[in-house]
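J.: Return a 3D structure for these sequence lines:
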Amino acid sequence: MDVVQERIDRFLERQRPVLRTIAPDLDPFALFSSDLLQGGKRFRALFCYWGWQSVAGLDTGFDPLGSPPDERALEAVMSASTGLEFFHAAALVHDDIMDNSDTRRGLPAAHRRFERLHREGSWLGEPGSFGTSGALLMGDLLLAWSDELVSSAFDDLPSRDAARAARAEFNRMRTEVTVGQYLDILEESAWRTVPDIDLLPRAQRVIVYKSAKYSVEAPLTIGAAMAGGSPQALESLRHFGLPLGIAYQLRDDLLGVFGDPEVTGKPAGDDLREGKRTVLVATARRALPPGAVRLLDELLGDPELDDDQIAMLQATLRDSGAVDAVEQSIADQVERANHALERSELSPSARAQLSRLADTVTRRTS
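T.: Now for the predicted structure:
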């Protein structure tokens, strides 16, 4: 969505002089934010837009592929969509800190860039600590900018009821993704104290709250609520969005282990070095013999894994049948999502577009 990128660029251009008025030393916040927000797949913006379109088409007879809607309503939904991209950027910055990741989208992660500033400036103290602190504050600033954009969008809605409903969806999303992120780091630390039989359902819980809801379901319902969607319309979108969001994250988990670095912008097997206790790993542990499980547990989370060890772990996961099982789960979740879409009362054009998006987000390579 080029229009979202244009809005991102315009917003950051307005923020640069504000930051410079405070201090020229704040230039990195604008620069690093701009770099992080360049490109991307814009899935959250797209789902917000089509959540809105689906209800607008249903309730008003408006054809999303035909004449344009009310300009004020369109401006509001595009502002909200842009705000969701800022929220996603903030989540990436914080996620990279927690995962100790070196790269994001082919560039150094934000905390590494602040760390480099410290080193190049020969400043006092420890560069890593400065980098973490700087990136934490950058993530917080992106969250503030996200709320600024989204709040202005809700304020511009002609219906106060729609604004309240959309704000409730946005607030729920922020709570869910934050606690979902905590559940993710909890699994990396506490898994040895958890019975083996509970590891898979706990990994599935992380998927739902860390990613599935905020990547697909919440953007859909925020957009639909902005259009004044009924509880039934929002529920239809939830039935579509949640299984699709689960499939989206399952694909992400596979890419985190097997993705091409030239495409993903992150090193091969990055999730293995970070020790991600994903559905893929939990599924493999259930199928592997005890000796292989012990080796997997020993190596997973070692940041010094070399290419040969990564290749060995990749082969172990494939041979266990876990990769095929996750691929089947993706297919099953997409089928659930499409079935919910077929049973919904959304406009035909919205159903067609959402079906195409479902295919795109689950077949992606980055």
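J.: C-alpha from now on. contacts and neighbour counts both.
T.: Will do.
J.: got the buried residues for the helix or strand containing Thr21?
T.: Per DSSP states H and E, Thr21 falls inside helix 2-22. Neighbour counts over helix 2-22 (16 or more other C-alpha atoms under 10 Å) mark 4-5, 7-8, 12, 16, 19 as buried.
J.: before we move on, what about stretch 155-169?
T.: So, applying 16+ other C-alpha under 10 Å, buried residues of stretch 155-169: 156-157, 162-167, 169.
J.: Ok, stretch 232-247 next?
T.: 233-234, 236-247.
J.: what's the offset of it from the middle of its chain?
T.: A distance of 16 Å separates the centroid of the chain from that of stretch 232-247, by C-alpha atoms, centre = their mean, to the nearest Å.
J.: Give me the contact list for it.
T.: Around stretch 232-247, the neighbours that count as contacts under C-alpha atoms under 8 Å, 6 or more residues apart in numbering are 51, 55, 207-208, 211-213, 215-218, 220-221, 224-225, 329-331, 333-334, 336-341, 344-346, 358, 362.
J.: Go again with 7 Å.
T.: 207-208, 211-213, 215-217, 220-221, 224, 330, 333-334, 336-338, 340-341, 344, 358, 362 (C-alpha atoms under 7 Å, 6 or more residues apart in numbering).
J.: before we move on, what about stretch 27-38?
T.: 12, 16, 20, 89, 110, 138.
J.: Against Asp297, how distant is the second one?
T.: Distance check for Arg16 against Asp297: by C-alpha to C-alpha, to the nearest Å, it reads 46 Å.
J.: related to what we said a few turns ago, buried sites along the very next helix or strand once past the helix holding Thr21?
T.: Using DSSP H and E, the next helix or strand after helix 2-22 towards the C-terminus is helix 27-36. By neighbour count with 16+ other C-alpha under 10 Å, helix 27-36 contains the buried residues 28-30, 32-34, 36.
J.: and the angle from helix 27-36 to helix 2-22?
T.: Interaxial angle of helix 27-36 relative to helix 2-22 (axes from the mean of the first three to the mean of the last three C-alpha atoms, to 10 degrees): 170 degrees.
J.: Here is the second sequence; please produce its structure so I can put it next to the first one:
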Amino acid sequence: MRPTQAREHHAAAPPPAVRALTLPVTPVRVRPDGATTGAPRDGAAAGAGAAGASGAAGAGCLPGAGVLPAGAGVLPAGAGVLPEGAGVLRPGAEDPRAVDADVPAAVGRVLAGVLDERVARARAVDPLFARELAGRVARFTRTGGKRGRSRLVWWAWRACGGGDRAAASAVLRIGAALELLQTCALVQDDVMDGSVRRRGRAALHADVAAEYAGRAPAARAGRFGEAAAVLAGDLALAWADDLVAETPLGPGTAVAVRRLWSDIRLEMVAGQYLDVQGQVTRSRSLARALRTACLKSARYSVERPLALGAALAGADDATARALASAGRCVGTAFQLRDDLDDVFGDPRLTGRPCGGDIREGKPTCLTALAWARAEASADHHALAVLERSLGNAALTGAELDEVRDVLDRTGARATVETRIDRLVTRGLRRLDDAALAPAGEYRLRRLLTATAGGTSTAGSAGSTGSAGPTGSAGPAGSTASAGSAGPAGHPGPVLTCATGQEPLAVVPGAGEVLR
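T.: From the prediction side, this is the model:
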């Protein structure tokens, strides 16, 4: 389908020295219900034309108003003109069985086509913008990353019975949109956190600042890099929204997918805000840390991708609810694993320096739990270490080792490790309530387990209240059930993930349960 050509509306003859700039045209796309998208309604087009005519006439009321000097605004021949066929949506058909063999590669192919087209459009707008910003967004999205969210969409779709070739293309496009959304989240998160490394290389804002280091003072180059990264995130989000909007979907499916897409963006921003708000207020609340984790990671990284896959497959309500519950549990475990990796992980594997969350004073579940344990046992040394370390940007390697020792001695690390496995196990058990296709369900269970780095398997033990190893929720193998003994034998409430069902840890004196 060819894109429609923009109609010209002239109120007066243009100044003789100015040539018209041809900008990219949004193509008209026909939805399955026969309606079109991407082109203005007749009334809107007429209104735009009337407004343009009125504006042009008004500009002519002042002598010389709106008249540019000879040659001003003239671009080289061909500038602003897209290559033939650029911007045209060509929904193809993917063989689901072929995609099953390598989902990341299939998503990568979709991304390659989308990013090539978007960068071409950016180049038509301005070559410098395309080279320095749009190109960076494209490279960041293409390279690095495990395509975890798009894989979850795919395998949820397959587990819910998805197998249509045309629908498979739509699933891959939604997966690609999630990868662009992740680009937005990461490049802006690096600015907020002051992180200079991402995926084993310079973060986007640091890369821009380094390029301009010789052309501006260091502070100004650094500020420019941050501004560029904010704009890069905005651009990635715009491209992601475009991709969702341009994906052909049936009317009912389109409503469900776009509502979920709206939710995932809102929750991602809310979680990020709670994260930075917790840093500035030096929050020590485990409930608040868990709430942040649920919004920033659990829903965004796991629950909503599963929901998107279920919606694309037309899953029934019971199956959709089961997948959502499973995703909430596994997504919380995913964030807990990320908390551990930040302090104890290998930078060669994580792609970031150790201790970033500690230096930034992030309100993680790991440190909040250690704080609560230290207070409950009157461990003044542990409290002193945490007090001077959390939010200390100049924290040394030796001082980070002290924090690691506190996390071990208070049992916080062991508790989080155990809770990861239990949350994954409970999440997998939620899938028992869903009517899933066996082959897709098997791959989905494996992916969910790997997502959180847990050791749970389908059908393994781990029901609420089962005994954990020594130190998992308190000394002497205390249990995970409500009211179970915490350190020093004091009873405490159970903090849960956002479903209100999944125990995380017994915290004496916390006095709140996250529902």
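J.: Structural similarity score between the chains, please.
T.: In this superposition the chains share a TM-score of 0.90, using TM-score structural alignment, normalised by the length of structure 1; 345 aligned residues with a C-alpha RMSD of 1.7 Å.
J.: quick one on the thing from earlier: the buried residues of stretch 232-247 of structure 1 in strands, which ones?
T.: Among these, DSSP state E puts none in strands.
J.: Let me have those residues in a markdown table, extended by distance to Val177 of structure 1.
T.: As requested, these are exported to a markdown table (distance: C-alpha to C-alpha, whole Å):
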| residue | distance to Val177 of structure 1 |
| --- | --- |
| Ala233 | 23 |
| Leu234 | 19 |
| Ser236 | 21 |
| Leu237 | 18 |
| Arg238 | 16 |
| His239 | 18 |
| Phe240 | 19 |
| Gly241 | 15 |
| Leu242 | 14 |
| Pro243 | 16 |
| Leu244 | 16 |
| Gly245 | 13 |
| Ile246 | 14 |
| Ala247 | 17 |
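J.: Which parts of the stretch 51-200 of structure 1 are helices?
T.: 71-99, 110-121, 127-155, 160-190, 196-206 (DSSP state H, counting those that start in this stretch).
J.: thinking in terms of the whole chain, how far from its middle is stretch 299-311 of structure 2?
T.: 11 Å.
J.: so what's Gln249 of structure 1 up against?
T.: Neighbours of Gln249 of structure 1 in contact, by C-alpha under 7 Å, 6+ apart: 207, 211-212.
J.: so where does it fall, helix or strand?
T.: Here Gln249 of structure 1 is assigned to helix 231-258, by DSSP H and E.
J.: Stretch 343-356 of structure 1 maps to which residues in structure 2?
T.: The alignment of stretch 343-356 of structure 1 onto structure 2 (TM-score structural alignment) spans residues 433-446.
J.: residues near the equivalent of Asp307 of structure 1 over in structure 2, how many?
T.: Counting by TM-score structural alignment, Asp307 of structure 1 corresponds to Gly397 in structure 2. Gly397 of structure 2 is flanked by 11 other residues according to other C-alpha atoms under 10 Å.
J.: between the contacts of stretch 27-38 of structure 1, which is nearest Ala352 of structure 1?
T.: Ala89 (28.4 Å; C-alpha to C-alpha).
J.: Around the closest one, how many other residues sit close by?
T.: 21.
J.: Aligned to it, what sits in structure 2?
T.: Checking TM-score structural alignment: Ala89 of structure 1 goes with Thr183.
J.: For that match, list the residues it contacts.
T.: 141, 233, 236.
J.: Can you tell me which of these lies closest to Glu267 of structure 2?
T.: Among the contacts of Thr183 of structure 2, and counting by C-alpha to C-alpha, the member closest to Glu267 of structure 2 is Gly233, at 16.4 Å.
J.: any idea what the closest one aligns with in structure 1?
T.: So Gly233 of structure 2 corresponds to Gly139, using TM-score structural alignment.
J.: And for Cys160 of structure 2?
T.: Match for Cys160 of structure 2 (TM-score structural alignment): Val55.
J.: pretty sure its match is in contact with Gly223, am I right?
T.: No: under the criterion of C-alpha atoms under 7 Å, Val55 of structure 1 is not in contact with Gly223, lying 8.5 Å apart.
J.: So between these two, which is more surrounded?
T.: Gly223 (33 against 28).
J.: my guess is that one contacts Leu46, does it?
T.: No: if you go by C-alpha under 7 Å, Gly223 of structure 1 and Leu46 don't touch, sitting 9.7 Å apart.
J.: residue nearest the centroid of structure 1?
T.: Structure 1 has Ser215 as the residue nearest its centroid, 4.9 Å off, counting by C-alpha atoms, centre = their mean.
J.: residues near the alignment partner in structure 2 of Thr175 of structure 1, how many?
T.: Thr175 of structure 1 maps onto Leu266 in structure 2, with residues paired by TM-score structural alignment. Neighbours of Leu266 of structure 2 under the rule other C-alpha under 10 Å: 14.
J.: any idea how far Leu266 of structure 2 is from Val416 of structure 2?
T.: 28 Å.
J.: Leaving out chain neighbours, which residue sits closest to Arg105 of structure 1?
T.: Closest residue in space to Arg105 of structure 1, ignoring its immediate chain neighbours: Gly265 at 4.4 Å, by C-alpha to C-alpha, 6 or more residues apart in numbering.
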